[in-house]
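Chemist: Just a sequence and a predicted model for now, questions to come.
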Amino acid sequence: MRAITISNDTRISRSPEEVYDYVTKPENWVGTHPVTVAVRDAPEGSAVAGTRWIEVIGAPGTLDEGGYDTEWLATTSVPGHTWVIETDRLRFDGVRCQIVYTLMAEGSWTYFRRDMTVLVAAGADLDPVLEKKFMEDSAHPGDSVHAGYLAAVKAALER
């Protein structure tokens, strides 16, 4: 099994609770995360542990640029501190993904960290363009779409 981890962090001039409330609402992903085309079946508010929803991911340059559905499950929700979401199928069978959001108060700021780990089972297919992008993002996290997502969250909350 191969594992690819992409980690990004930032500091946001809001409380951990405010940041948590924003990032745990899947509806906020559209327009904030660069590859989120749409979100379906999402809760009205924060996705607490046990909540499932669909994200339509449109990854430019991949086999299906029109987007593909990914069903997420919130597995951990500790308001103002930790949120973990997982999928057992990131576009292809045998490709799992876990995203861990960690928040900590630092004076009047919140330290916000996002760790995304993609696990590819032996023999599983992974779009070569997508795999290359994941590898580039893990080697240069500051230039990734994931860093762009954190920057967009920061901008949305600090305006």
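Modeler: Yep, it's here.

Chemist: rest of the way, CA atoms for contacts and neighbours
Modeler: Will do.

Chemist: Not counting its own residues, what contacts stretch 102-111?
Modeler: Stretch 102-111 is touched from outside by 9-16, 19-20, 80-83, 112-114, with contacts defined as Cα atoms under 8 Å, 6 or more residues apart in numbering.

Chemist: Could you look up the SS state of Pro34?
Modeler: Going by DSSP: H, G, I helix; E, B strand; the rest coil, the secondary structure assigned to Pro34 is coil.

Chemist: Number of residues surrounding it?
Modeler: As a burial measure, the neighbour count of Pro34 was computed by other Cα atoms under 10 Å and equals 18.

Chemist: Then Ala156?
Modeler: 12.

Chemist: So for this protein, which residue is the most central one in space?
Modeler: Centroid check for the chain by Cα atoms, centre = their mean gives Ile99 as the closest residue, at 5.7 Å.

Chemist: Please compare the first structure with the one that follows:
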Amino acid sequence: MAETTLTNEILIAAPPEKVFDYVSRPDLWHEWHPASKSAVLPRVPLQRGDAFGEIITVTYPFIKISRKTEYRVTLSERAKVWEVQGSSSLFSLTIHYDFFSEGATTRFRRTLTYRVQGLLGWFEPVVVRPKMRRQSAFALSNLKRKLEAG
């Protein structure tokens, strides 16, 4: 199956350091990303090369998929860039975050690149991708609300 890339951007009224320190904590992803249920970290902050696991749950019509995903941090430069690569029995993915300072705000860009494996891959364009698009946009609006609320 082919790779799919989804990019979302949002302006957050917070400095890049604050945004970075929050979003680079996968144990807090469940607070703003609807698919994230839990993550266990070896330390905080995570550094390049660190590995961690996360439970991801996505509900589609007639099916709920919950999988443990194993990640490795591949890039980490505070307030500039952060990236992880992960895989489970159903997919492989890269989550890449960019942070751009714009005065007192941060332009936060989240790029998700994924490849669905197995039978679900055949339904990726009509079932998986639309769900991922909605979920990614919703996650960033949650993130903005969370960080701007204090």
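Modeler: Done, it's in. Because the structure is predicted, anything quoted here is derived from the model rather than measured.

Chemist: circling back to that earlier point, and the residue nearest to the centre of structure 1, what pairs with it in structure 2?
Modeler: Taking TM-score structural alignment for the superposition, Ile99 of structure 1 sits opposite Ile95 in structure 2.

Chemist: To which secondary structure element is the nearest residue to its match once chain neighbours are set aside assigned?
Modeler: In this structure, Ile95 of structure 2 finds its nearest non-sequential neighbour in Leu112, 4.7 Å apart by Cα to Cα, 6 or more residues apart in numbering. For Leu112 of structure 2, the enclosing helix or strand under DSSP states H and E is strand 105-116.

Chemist: just to revisit the earlier point, I'd like to know how many residues surround the alignment partner in structure 1 of the residue nearest to Ile95 of structure 2.
Modeler: Superposed on structure 1 with TM-score structural alignment, Leu112 of structure 2 falls opposite Met116. One way to gauge burial is a neighbour count; for Met116 of structure 1, by other Cα under 10 Å, it gives 21.

Chemist: How about the contacts made by Met116 of structure 1?
Modeler: Taking Cα under 8 Å, 6+ apart as the criterion, Met116 of structure 1 is in contact with Thr5, Ile6, Ser7, Cys97, Gln98, Ile99, Val100.

Chemist: Out of those, which comes closest to Pro26 of structure 1?
Modeler: Ile99 (13.3 Å; Cα to Cα).

Chemist: Which positions in whichever helix or strand the residue nearest to the centre of structure 1 is part of come out as buried?
Modeler: With the criterion set as DSSP H and E, the secondary-structure element containing Ile99 of structure 1 is strand 95-106. Along strand 95-106 of structure 1, these residues count as buried under the neighbour rule (16 or more other Cα atoms under 10 Å): Val95, Arg96, Cys97, Gln98, Ile99, Val100, Tyr101, Thr102, Leu103, Met104, Ala105.

Chemist: any idea how far Arg11 of structure 1 is from Trp109 of structure 1?
Modeler: Using Cα to Cα, to the nearest Å, one gets 6 Å for the distance from Trp109 of structure 1 to Arg11 of structure 1.

Chemist: ok, these two, which is more surrounded?
Modeler: A direct count of neighbours by other Cα under 10 Å for Trp109 of structure 1 and Arg11 places Arg11 higher, at 18 against 15.

Chemist: Hmm, the more buried one is touching Phe112, no?
Modeler: Yes - under the contact definition of Cα atoms under 8 Å, Arg11 of structure 1 touches Phe112, with a separation of 5.9 Å.

Chemist: buried set for the longest helix seen in structure 2?
Modeler: Ordering each helix of structure 2 by length in residues (DSSP state H) puts helix 129-149 first. For helix 129-149 of structure 2, a neighbour-count test (16+ other Cα under 10 Å) marks 129, 132-133, 135-137, 139-144, 147 as buried.
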